[in-house]
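J.: Pasting the sequence and the predicted coordinates here, then a few questions.
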Amino acid sequence: MNFRLSRCRSSVPRARAVLRAKLGEWRAGHGTAEDSELVLSELVTNALRVPAPGDRLVGVRIVCRGRGKLLRLEVSDAGAGRPEVQRPSEMDAAGRGLLLVETLAHRWGVDERQAGIGKTVWAELVAPGIDPAPAEMDVAAVTVRPGQSVRVWGTWRTVHSVRSERYASGGLFVVIGLDDGPALRLHAAEPVTVRTGEAIAAGAPRDIESQEQPTAGPEVTS
């Protein structure tokens, strides 16, 4: 999953909410969810503090590498420099963010962004029991939504549009536009196989550098 956040204070709870929803779909345990939310909060907070042009968004990527393997959290920003773990004293009120990441994560690091300016700070957490594979189920065609994946002619296609129309006799049918191939024209109640637990996306993501204006909330893709 990839999404982007505007450079404002409210982006931290937004990032946590998106991660919480995704981990719920993946049936993550309470401990994994709690630790990963703390880690992502610190990574996003640090990215928002880095000096960068005001129209540069913060990119977030959430990846699970197989059942019982690793949960990887990546946060990209357009700022210079590399974050370093601080060792604050008991009297210091700040500076513990990366120390917390280092404590909770299996490992973490910093990579230069291959396209554009800035860097990606990542952390991997051990995540036993997580299953990132979306389940499949049959639903009525009228309930399909843009952004979902449907199985058509033995392959998966992404839905980009859905509209309802009526037959001359008064019955309802649905026209489902796909990312590839002809549209589907189905009776409203006809079953369609979809992948469950998928975020509904408005379009493909773009690089942080190409964003002209910050958005008010996360732009999500799966």
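T.: That came in fine, so what should we check first?
J.: C-alpha only now, for contacts and for neighbours.
T.: Noted.
J.: how about residue 64, secondary structure?
T.: Three-state call for residue 64 (DSSP: H, G, I helix; E, B strand; the rest coil): strand.
J.: and the top helix by length along the chain, how far from the chain's centre?
T.: In the chain, with assignment by DSSP state H, the single longest helix is helix 30-49. Chain-centre distance of helix 30-49: 14 Å, with C-alpha atoms, centre = their mean, to the nearest Å.
J.: three-state assignment of residue 71?
T.: Applying three-state DSSP: residue 71 is strand.
J.: Provide a list of residues in contact with the nearest residue to it once chain neighbours are set aside.
T.: The spatially closest residue to residue 71, leaving aside those adjacent along the chain, is residue 64, at 4.6 Å (C-alpha to C-alpha, 6 or more residues apart in numbering). Contact analysis of residue 64 by C-alpha atoms under 8 Å, 6 or more residues apart in numbering lists 70, 71, 72, 130, 132.
J.: Neighbours of residue 7, how many?
T.: 25 (other C-alpha atoms under 10 Å).
J.: From what I see, it and residue 59 are in contact.
T.: No: Residue 7 lies out of contact with residue 59 (C-alpha atoms under 8 Å); the separation is 10.4 Å.
J.: Please, where are all the strands along the protein?
T.: Applying DSSP state E to the chain gives strands spanning 2-5, 58-65, 70-77, 107-112, 119-126, 136-140, 149-152, 155-166, 172-178, 184-187, 191-195, 219-221.
J.: Just send those strands back as CSV, with distance to residue 39 too.
T.: CSV is the format used below for these (distance: least, C-alpha to C-alpha, whole Å):
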stretch, distance to residue 39
strand 2-5, 16
strand 58-65, 12
strand 70-77, 8
strand 107-112, 10
strand 119-126, 8
strand 136-140, 31
strand 149-152, 30
strand 155-166, 32
strand 172-178, 37
strand 184-187, 43
strand 191-195, 29
strand 219-221, 19
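J.: Pipe the contacts of residue 64 into CSV and attach distance to residue 159 and neighbour count per row.
T.: Below are these laid out as CSV (distance: C-alpha to C-alpha, whole Å; neighbours: other C-alpha atoms under 10 Å):
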residue, distance to residue 159, neighbour count
70, 30, 19
71, 28, 24
72, 27, 22
130, 26, 23
132, 21, 20
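J.: dropping in the other structure now:
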Amino acid sequence: MGEPREVNFRLSRRRSSVPRARALLHSVLGDWGAGPDAVETGELVLSELVTNAMRVRVPRDRLVGVRIAWLMEDGLLRLEVSDAGDGKPEVRTPGGDETGGRGLLLVEALAHRWGCEERACGIGKTVWVELKAPDLVPEHDGTEIAAVAVRPGQCVRVWGTWRTVRSVSTERSASGGGRTIVLELDEGPALRIDATAPLTVRDADVSSLRRGGEDTLG
């Protein structure tokens, strides 16, 4: 396999973690140059994996780990979700009157390949899925740093494009277990992201600083 480019983050065991995982994946794949089909498929698969991990019967303080890796030489996107639970997920065919139970059927239909393995360190398991993503393009422009290190005046890569950061503030996360960084951008809504989550940044060019005005420079 080719050497992967990857990001890792952890999620608390709450419903809001599923859309948060999708948002982070969307941002990461936008930075990596993925097309809309790869993004849509990745979001569907990751949603199912995280949802299943949240349903595992373990103490609520046990976090869910997520790894997003791009296997460049193989043209594959690898998604991994780890939890502290026992057992392995099994694909089943629900009855016609059942409203759930089809998540792994969807994963199996979309995946190039997938599987489950014991965690190398610690208890629990990791469910992994590899998706074909031939349209990923190397992103050489910018540096990947934790969200907490972003500063006003820098540009961040979000939603598949570059935005200039106007201001940075901090909020306590809803779970009380960490910090949320709030980035006010030159366009679009504010970005709220976990302090440890990765963002691709670069210094703002002169023209963007001029357009931003005094508040960006200050």
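T.: Arrived safely. Because the structure is a prediction, the values reported are computed rather than measured.
J.: TM-score for the pair, please.
T.: Once superposed, chain against chain, the TM-score is 0.65 (TM-score structural alignment, normalised by the length of structure 2); 162 aligned residues with a C-alpha RMSD of 3.2 Å.
J.: mapping the contacts of residue 64 of structure 1 onto structure 2, which are still in contact?
T.: For those, the subset whose aligned partners also touch in structure 2 (both residues aligned by TM-score structural alignment, their matches' C-alpha atoms under 8 Å) is 70, 71, 72.
J.: Structure 2: which residue goes with the first one?
T.: In structure 2, residue 70 of structure 1 lines up with residue 76, judged by TM-score structural alignment.
J.: what about the residue nearest to its match when sequence neighbours are not counted, distance to residue 57 of structure 2?
T.: Once flanking residues are discounted, residue 76 of structure 2 sits nearest to residue 132: 4.7 Å by C-alpha to C-alpha, 6+ apart. Going from residue 132 of structure 2 to residue 57 of structure 2 by C-alpha to C-alpha, to the nearest Å gives 32 Å.
J.: Show me which of those two is the more surrounded one.
T.: Higher neighbour count among residue 132 of structure 2 and residue 57: residue 132, with 19 against 11, using other C-alpha under 10 Å.
J.: just to revisit the earlier point, the longest helix of structure 1 against structure 2, how far on average?
T.: After superposition onto structure 2, helix 30-49 of structure 1 sits on average 0.4 Å from its aligned residues (mean C-alpha distance after the TM-score superposition for structure 1).
J.: against structure 2, where does that helix fall?
T.: Going by TM-score structural alignment, helix 30-49 of structure 1 sits over residues 36-55 in structure 2.
J.: and what of stretch 94-112 of structure 1?
T.: The aligned range for stretch 94-112 of structure 1 is 100-118, by TM-score structural alignment.
J.: What's the end-to-end length of the matching stretch?
T.: First-to-last residue span, stretch 100-118 of structure 2, C-alpha to C-alpha: 26 Å.
J.: counterpart of residue 66 of structure 2 in structure 1?
T.: Counting by TM-score structural alignment, the partner of residue 66 of structure 2 is residue 60.
J.: The nearest residue to that match once chain neighbours are set aside: neighbour count?
T.: Closest residue to residue 60 of structure 1 apart from its sequence neighbours, by C-alpha to C-alpha, 6+ apart: residue 75 at 4.6 Å. For residue 75 of structure 1, the number of neighbouring residues by other C-alpha under 10 Å comes to 25.
J.: Settle this for me: residue 174 of structure 1 is touching residue 163, isn't it.
T.: Yes: if you go by C-alpha under 8 Å, residue 174 of structure 1 and residue 163 touch, sitting 5.8 Å apart.
J.: between the two, who's got more neighbours?
T.: residue 174 (23 against 13).
J.: Please tell me how far that one sits from residue 20 of structure 1.
T.: 33 Å.
J.: go on, residue 67 of structure 1?
T.: Residue 67 of structure 1 is 18 Å from residue 20 of structure 1, by C-alpha to C-alpha.
J.: can you tell me which of the contacts of residue 64 of structure 1 lies nearest to residue 215 of structure 1?
T.: Using C-alpha to C-alpha, residue 72 is the member of the contacts of residue 64 of structure 1 that sits closest to residue 215 of structure 1, with 24.5 Å.
J.: Can you tell me what residue 183 of structure 2 aligns to in structure 1?
T.: Residue 183 of structure 2 maps onto nothing in structure 1, by TM-score structural alignment.
J.: Can you tell me the SS state at residue 183 of structure 2?
T.: Classified using three-state DSSP, residue 183 of structure 2 is strand.
J.: Count residues in the vicinity of it, would you?
T.: 24.
J.: ok, now which ones touch it?
T.: Counting by C-alpha under 8 Å, 6+ apart, residue 183 of structure 2 has contacts 165, 166, 167, 168, 169, 190, 191, 192.
J.: Looks to me like the third one is in a strand.
T.: Going back to what we said before, that points to residue 167 of structure 2. Yes: under three-state DSSP, residue 167 of structure 2 falls within a strand.
J.: and the gap between the residue nearest to residue 60 of structure 1 and residue 58 of structure 1?
T.: 7 Å.
J.: which residues are in contact with both of those two?
T.: Residues touching both residue 75 of structure 1 and residue 58 (C-alpha under 8 Å, 6+ apart): 44, 47.
J.: I'd say residue 119 of structure 2 and residue 125 touch.
T.: Yes: if you go by C-alpha under 8 Å, residue 119 of structure 2 and residue 125 touch, sitting 4.9 Å apart.
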